[in-house]
Structures are given as C-alpha cells and as structure tokens.
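A.B. asks: My questions are about this predicted structure, shown below with the sequence.
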Amino acid sequence: MSATIPRLPRLPRLPRRRWSRWARRPRVWVPAAVVVLLAMSAIRTFGGTEALTGSGVVSTALRLAVPIGLAGLSGLWSERAGVANLGIEGMMIIGTVCGAWAGYTHGVWAGVLAGVLGGVAAGLLHAVVTVTFGVDQAVCGIAINILAVGVARFLSVIAFSDLPGAGATQSPPVKGVIGTVSVPLLAGGWGTPDILGQLEQSRWFLISDVSGILRGLLHEVSWFTLLAVALILGSVLVLWHTAFGLRLRSAGEHPAAADSLGVRVHLMRYCGVLVSGGLAGLAGAYLVTVSSNVYREGQTGGRGFIGLAAMIFGNWRPTGTAGGALLFGYADALQLRQAAAMHTLLLLAAVLLWTAAIVVLRRRPRLAAALALLGAIALAVFQTTDSIPTQLIYATPYLTTLLVLVTIAQRLRMPAYVGIPYRRGDS
C-alpha cells in the first residue's frame, strides 16, 4: 500500500501593487484633459478671452503656485508622519525674514539656504512640543503662527532698522537674482526659434491653446521652480519607494504596529516635521528671492493655509498637491492678467460640470443631478452678470476645493493617526 503524500495548501497570491486610479487608467484622465482643452479653446476662440490659455497666464500661474505647492508639500510630510502641522504659515514667515537677511548679506542662494534653516528651526520647536511632550498639535501650530509674527518683527528690527532703504517692516534688496531657463527650439532657449510662441500667436483652434500652455511651462522657468518640481518628484520617490518612506508613513497610519516591528516612531515623526519645516522655510525664501527681492511684513499672505487646502485637494499625495497648487495659482494669475476672463470661467465651469454629470449619470444619478444643478447655476450667473466681484475671484480656489471635498469625499483618506500623540504602549 503506497503512502499518500498530503498536498500542501496553496499559498494565496500577493495582491498586485495598485497605483493611483488616475495613473492606472489613462483612458479616464486623458479624455478628461482633452475635454477641458477643447472647452477652453472654444471659449477662448468665441469669447475673446485670449488670456485663458495664454503663455503669460500659465507662466504667472506657475510662479504663484510654487510657494503654495511647497507649503502643501510641507504639510504632507508632517501629516504622513502623524503630526498635524497648522504652523506652516509661521514657518514660512520665519523663512522669509531669515532668507532676506542672508540674501542681503551673502547673496541670493545663501538666502535660500537660510530660509530653509529658519523653517527647520521652527519645525524643531513644533516637533519637541508635540512629539516629545505630547501637546495638542493644532494648538501648537496656531501658537507657532502667532509667535512667528512677533519673532519676525523682532529680527527685522535688529537686522534691518539701521540699513538704508529698509526699516522695521522691510528689508533692503537681496543681492543677486535666481536665473531662468527656456527650452531650446520649443520656447526660444539659447537663441533658438520660439516655435511654441509662433504657434500661440497664430490663434488656431486648440493648437494655439496647447502651444500657449506648453510655452508657459517651458519659457523662462526659474531654477527655483525646477527645484520645487524636483522636490515633488523626490517626495514621491522617498515616501512611496524607499524603506525610510514606508517607516515614516507607518508612523502616521498605525504607530503602535510600527513600534512593534522595530520602527522608531518618535524619530520618524521628528524627521517628518523637520522636513516639513524646511519645505515651509523654502517656500518663504521663494517669496523674498523670486516673487520679490525684499522682505515685507505680512508677505506670506496666508499661503501656508492655502497650501494645506491644496494638500487636502491632492488627497495627501505630492502630485495631487501640486495639481491643487496649480489650480490656486491659475485663479490668481487669470485675475491679475485679464480680470474679464474670470467671468468667462463661469461658462467653462458650466460646460465641465454638465460633461461630468453625463459621465457619472448611470453610476451615480444623485451626483449627476447635483453637478447638473451647479452647472445651471453657473450658466445663470454668467448670463445675468457682466463681471465677477473681486472677493469671489479670490474665493474661487476655496470653492473649488469644497466642491471636490463634497463630490469625492469618500475617496479622500488622511493618515489614520494624524493629530494623535503617541506614547509607547498605546494601542
């Protein structure tokens, strides 16, 4: 009688790595981008709003989006580690005054480095108070914002009061400038022909619009902007493709489980908050080296809080945060370059909302009805008004963020333990 060899149970297959829905399904976002471009091109052609897709608006939007994107990236690093950082605005303020002082005394790139170090110092204070002593993170962030205003005034009085052309609320000009670069052949770099500029001036349907958008992204781009793009891509690489990033994110998702596996949760949270402070300080340094060459009191203008909104808009991911920052920057740029075009955006919003309603009609009829109603409201406002109040223009990005939160709130997922202090032994 032959012995029967028992069969071993089949091991379950490991699930394949799931990328973001938009990255995995180009058949979703590519048609969406084409629809948006067609709508913008049609409105630009028949509405006479050349700035809607002009390279000037896109270039301005990119410059305005950089500090917001860096602020959002700052919040992302901190919250992925489990520490809510509402003090980004204050860290940016410290970065502006430190960057202006070093930029005046040692040059523009020294100002950038000093801004980063100032932000790191403010981030270290936030980490010590919240991670080590377990103080409420929201309260600490608000306290840093208040403290930073007083510290910035104190430092500016000491550093700038006796200098010519400066005072307690303003610094002298920063020495040197951060240069720009243009892509050869496409955007006129290195004395080559500006092909995209010629196509933009031709006023052709869709072709000129695509050319204007691409030229705005490729013509006279600041080296600081390229640094910000590299930081966004680097954040994706570090947080999602390295062991260090996995440990840091585990400190924000389930610190007790991470601790049981040997992850030093407090160290990871310190790292996240310090990187967050450095990025916020870098955003502040941008304001005094690229946006302007001087420090002025109140220069940040709430960009730290706008960055947090961009982070939520991007679902706590670097690329989504960058997209939210571009949305905020585009709204501001369009208002600065051609305020009348903001009124035309109501028509564009109506077209896009109705298109989205048709797409989701079969799967989510209630959402489709809500989108169709919003589109009808946008069209009614467009037809009954000749301009948009300035206050509403400034509120447009916030309203867009609220609309995103309402429509796809179930897909937004913040780190599970963000804002919750951790003590060893907690479960």
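C.D. replies: Now that the structure is in, tell me what you want to look at.

A.B. asks: can we go C-alpha only for contacts and neighbour counts from here?
C.D. replies: Noted.

A.B. asks: Quick check: which element contains the residue positioned nearest the centre of the chain?
C.D. replies: Nearest to the geometric centre of the chain sits residue 69, at 2.6 Å (C-alpha atoms, centre = their mean). Residue 69 is located in helix 55-80, with elements delineated by DSSP states H and E.

A.B. asks: ok, the residue nearest to the centre of the chain to residue 402 distance?
C.D. replies: Per C-alpha to C-alpha, to the nearest Å, residue 69 is found 18 Å from residue 402.

A.B. asks: My read is that the residue nearest to the centre of the chain contacts residue 310, right?
C.D. replies: Yes. With contacts defined as C-alpha atoms under 8 Å, residue 69 counts as touching residue 310 at a distance of 7.3 Å.

A.B. asks: Between the two, which contacts overlap?
C.D. replies: 321, 322, 324, 325 (C-alpha atoms under 8 Å, 6 or more residues apart in numbering).

A.B. asks: ok, and what's touching stretch 229-245?
C.D. replies: 73, 246, 248, 249, 317, 318, 319, 322.

A.B. asks: One more: stretch 416-427?
C.D. replies: Contacts of stretch 416-427 (C-alpha under 8 Å, 6+ apart): 79-84, 130-131, 134-138, 251-257, 259.

A.B. asks: Give me the buried entries from those residues.
C.D. replies: With neighbours counted by 16 or more other C-alpha atoms under 10 Å, the contacts of stretch 416-427 contain buried members at 79-84, 130-131, 135-138, 251-256, 259.

A.B. asks: Out of those residues, which sit inside helices?
C.D. replies: Here DSSP state H is the test, and the buried ones among the contacts of stretch 416-427 give 79, 80, 137, 138, 251, 252, 253, 255, 256, 259 as lying in helices.

A.B. asks: Alongside the first one, take a look at this:
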Amino acid sequence: MSAVTTSPPAAATPPAGKFRPTWPVVLLGVAGLLVLLSLTRIVTGAHDITSSGTVSAALGLAVPIGLAGLGGLWSERSGVVNIGLEGMMILGTWFGAWGALITGNPWAGVVAGALGGAVAGVLHAIATVTFGVDHVVSGVAIILLGTGIAKYLSALIFSTMKGGGDTQSPRIPGMQSVGLWGPAGDNKWILFEGADPLRTLESQRWFFVSDLAGVLRGLTTNVSLFTILALLLVPLSFWLLWRTAFGLRLRACGERPVAAESLGVNVYYYKYVAVIVSGALAGLGGAFLSIVAAGTYREGQTGGRGFIGLATVIFGNWRPGGLAAGAGLFGYTDALQLRQGGTSVHALLLVVALLLAAVAVYQLVRLSRNRAALLTGVSAIAVFAVFAITDTVPEQFTSFTPHLTTLLVLSLASQRLRMPAADGLPYRRGQAK
C-alpha cells in the first residue's frame, strides 16, 4: 500500500469545558505566583526565595531533569515506555566527560554524551520494538548496563589520567557562558559591561519589583551556552511533534499504531527514531551534569534524575510545556534546600498552604468536587499549622523536599492526566488490533 501524505494538523478547537492555557493566562499565572512569593518573602524575611542566586541555581538543576523528561516524552509519544532514562543519562555523563577531555573542547563532549545516550536508545529500541521485550524489563536492563559500562570505563581510562581515578575524571574544560551585565572573563561573554541595574533593584528589597529583578537577573547572568541549547530544545520538540507531519505520524504510533499502519506509516521506523532521540536527549542531560554542573565526571552523578525526569513527563501530561514547568518546580525546590536549608523551605510552607487553599476553592466552585475540595482544604490547614508552630524545618525533611513536591503535584494533577493510548503496549506489524 502506498503511503498517504499527511499534512500538519490544524489548530483544533478545544472541547467545551476543557481548559487550554493561553500565553496571557500563563503570564498572568506566573505574575500571580511571583506576587505570592514576594508577599511570603516580606512576611517571613526569607529573601532567598526570589533571589537571583536561587533562580540561577534552579535553572542549572532543572536542565538535566528537563532533558531527561524531554527524552521520555519523545519515547512515550511513540508508544515506548523508557524506564532506562537513568542508564542513558549515566552513559551521557561518562561519554560527555571523555569526549571533552580527549579533545579539549566541551562541545565535543556534548556530542559524545548525546551519542552515548543514543546508543543505549538503539539497544532499548531493538529490545522493545523488534523483539517485543517488556518495556520495563528492557529499561531496567539499560540502567544496569549503563551503570556497569561507566564503572568499567572509568577504572580503565580515567584512572590512567592525571587527576582522575576509578570513580571520577580529571577536570573538564569549561563551557562558555553569556550574560547581560557584569565583568567579562575567560569563557564568559557579556553583552553590556558595567553596572548591573537588575542587581541594584534586587538589593532594594521592594515588593514585587525587587523579586522580578531577582528572577530576571538569575535567568540572564552567567548562563552557559549548553543551558540555552537545552531551553531551545523544548519549543523545537513541540514544533516537531505537534506542528509537522512527521510529529503527527509519530504520535499516531503511540495512540493507534494499527490505524497508522493502515495509512502506510512505518510504525517500526517512527518508534525507532523516537527512542533513539529519547536516548540522545537523556545523554545530553547526563553530559550537562559532568560538563557544566560539576566540571568533572563522578560515579553516581545522576542521582536518580532520570526517574525524576520520567515523573515530569507524567506531571506535564505528556506535553513539553508542562514537562518544562515540572522540571523548573523540582529545580527550584532543590535549589532552596541547597542554598538556605530549613529557613527557605519553612517559608515555602506558607506558599504551599496558600496554593492548596486556592486549589480547594477552585475544586469547590468551578469543578463541584466537594470531597476533593474538602481533602485539599484540610491539607492546606495542616500545612499552615506546621508553618505557624515551627520556625524552621528539620534537615532530614529539607533534603526530601524536592521529591515530596513532585509527589504532591502528581497527586493533585492525577485526575487530568491522559497518557498515549498505546503507551507500553506491544505492537506487531499486521496485527488485527
């Protein structure tokens, strides 16, 4: 049967009663959240919750998680569950460091990290698409394989390099960074040298204005070129998957592969492409950890970020925008607990209580979900009570804050989530259904 040409899908009208965020609504929501954070800063005195340092750290912590999540999005939109993101990231950390060290160029490490993850993606595609191995079993095998390969190669290669060892690499050449204001330096490009007006505004600690200046300064100061590349991959993935014929066919393979096959779509080909791209993106996330975040490879460097990236896919309802928001949320909470520990996390309890109260009102008034609104309202009262009777948060809880935030958001958003219909299901060419 000859292939039927498919054109890019036209913008569909959302069903009645189904909320679709628009840019004005998104910007209004961001402004409202910033107002809430500003009020919390003034009430609690925790000035670090909107500081440029926190925002900059959050951006750096969100990038590897977002790249892993973007990889999971590509794979699952084609119908292949990629539990092996963690293993692909591990290979990305090792090959990223190795590529940068042997060439002296960090961009060579970026390419090597992507290729390392892509090779793992090929193995996952062969197992799941060609041989029909259970996706979870194959993913776990990829994690074990990636961990073992990185450990073996480190002992074989890095241990022979000056400054290296069995579990870590020598120092990696620095990645170039850019900024709007500030002093220029090695590997640092500045557009406007001299006084930094955003820093001046941030130091005034005015309501909202200083908070906005802190956020903007954190997003425009000392930003690595790798970070900019990672941010651009989000709209690029959206355009490819939702605005091109290629993306329509790929998503059809994850929704109705038999129907796609009946229209002449090579389902195997699109699944292979999606899983290999998934591995490359996860590898890029790993390369970011070794090249930019740490400047060296260390064993266990990923720290479960591949699994967290998979959680952001679910949080984002298998969409790039929601995925990026989930990665940013995790990066922000992680940055707070790293920079200020219990003080800032304690202030964040007030933000969580107010947000839960707002969600409860929305569930009650707009959705008429009385039971859910009652449960959310009780949770808001409990969180506020903890905030009111304590002055700080125990260190043990602080380190768990990012993970708890992810679980909380997933539980609140579970009712609106819809995974691709054929995600994780075995497919064989010519099957009846």
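C.D. replies: Happy to help now that I have it. Because the structure is predicted, anything quoted here is derived from the model rather than measured.

A.B. asks: rewinding a little: now neighbour count too, for the shared contacts of residue 69 and residue 310 of the first structure, in JSON lines please.
C.D. replies: Converted to JSON lines, these look like this (neighbours: other C-alpha atoms under 10 Å):
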{"residue": "321", "neighbour count": "29"}
{"residue": "322", "neighbour count": "26"}
{"residue": "324", "neighbour count": "29"}
{"residue": "325", "neighbour count": "32"}
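
A.B. asks: Out of these, list just those in helices.
C.D. replies: Using DSSP H, these in helices are 321, 322, 324, 325.

A.B. asks: Hmm, the third one is touching residue 317, no?
C.D. replies: No. Distance between residue 324 of the first structure and residue 317: 10.6 Å, which falls outside the contact criterion (C-alpha under 8 Å).

A.B. asks: which residues do the two both contact?
C.D. replies: Here residue 324 of the first structure and residue 317 share the contacting residues residue 311, scored by C-alpha under 8 Å, 6+ apart.

A.B. asks: residue ranges for the helices of the stretch 301-427 of the first structure, please.
C.D. replies: 303-313, 318-337, 340-359, 365-384, 390-407 (DSSP state H, counting those that start in this stretch).

A.B. asks: And for the stretch 51-200 of the second structure?
C.D. replies: 52-77, 85-103, 106-125, 135-156, 197-204.

A.B. asks: which residues in the first structure does the fourth one match up with?
C.D. replies: Yep, that's helix 135-156 of the second structure we're talking about. On the first structure, the counterpart of helix 135-156 of the second structure by TM-score structural alignment is residues 137-158.

A.B. asks: Give me every residue in contact with that stretch, excluding its own residues.
C.D. replies: Contacts for stretch 137-158 of the first structure (C-alpha under 8 Å, 6+ apart): 83-91, 93-94, 97, 122, 126, 129-130, 167-171, 297, 419.

A.B. asks: got a list of what residue 396 of the first structure touches?
C.D. replies: residue 331.

A.B. asks: Now which residue in the second structure aligns to it?
C.D. replies: By TM-score structural alignment, residue 396 of the first structure lines up with residue 401.

A.B. asks: how near is its match to residue 342 of the second structure?
C.D. replies: 10 Å.

A.B. asks: do residue 425 of the second structure as well
C.D. replies: Residue 425 of the second structure is 44 Å from residue 342 of the second structure, by C-alpha to C-alpha.

A.B. asks: Residue 290 of the second structure now?
C.D. replies: From residue 290 of the second structure to residue 342 of the second structure the distance is 28 Å (C-alpha to C-alpha).

A.B. asks: More neighbours: these two, which one.
C.D. replies: residue 290 (30 against 22; other C-alpha atoms under 10 Å).

A.B. asks: Please say which position in the first structure the more buried one maps to.
C.D. replies: Using TM-score structural alignment, residue 290 of the second structure pairs with residue 288 in the first structure.

A.B. asks: ok, its match touching residue 99?
C.D. replies: Yes. With contact defined as C-alpha under 8 Å, residue 288 of the first structure and residue 99 form a contacting pair (6.9 Å).

A.B. asks: about what we covered before: winner for burial among the helices of the stretch 301-427 of the first structure?
C.D. replies: Of all the helices of the stretch 301-427 of the first structure, helix 303-313 has the most neighbours on average by mean count of other C-alpha atoms under 10 Å, namely a mean of 26.

A.B. asks: Which stretch of the second structure is it matched to in the alignment?
C.D. replies: So helix 303-313 of the first structure sits over residues 305-315 in the second structure, by TM-score structural alignment.

A.B. asks: With stretch 76-88 of the first structure instead?
C.D. replies: Aligned using TM-score structural alignment, stretch 76-88 of the first structure spans residues 73-85 in the second structure.

A.B. asks: Need the residues that contact that stretch.
C.D. replies: Against stretch 73-85 of the second structure from outside (C-alpha under 8 Å, 6+ apart): 68, 71-72, 124, 128, 135-136, 138-143, 250-255, 270-271, 274-275, 277-279, 282, 306-307, 310, 313, 318-320, 420-425.
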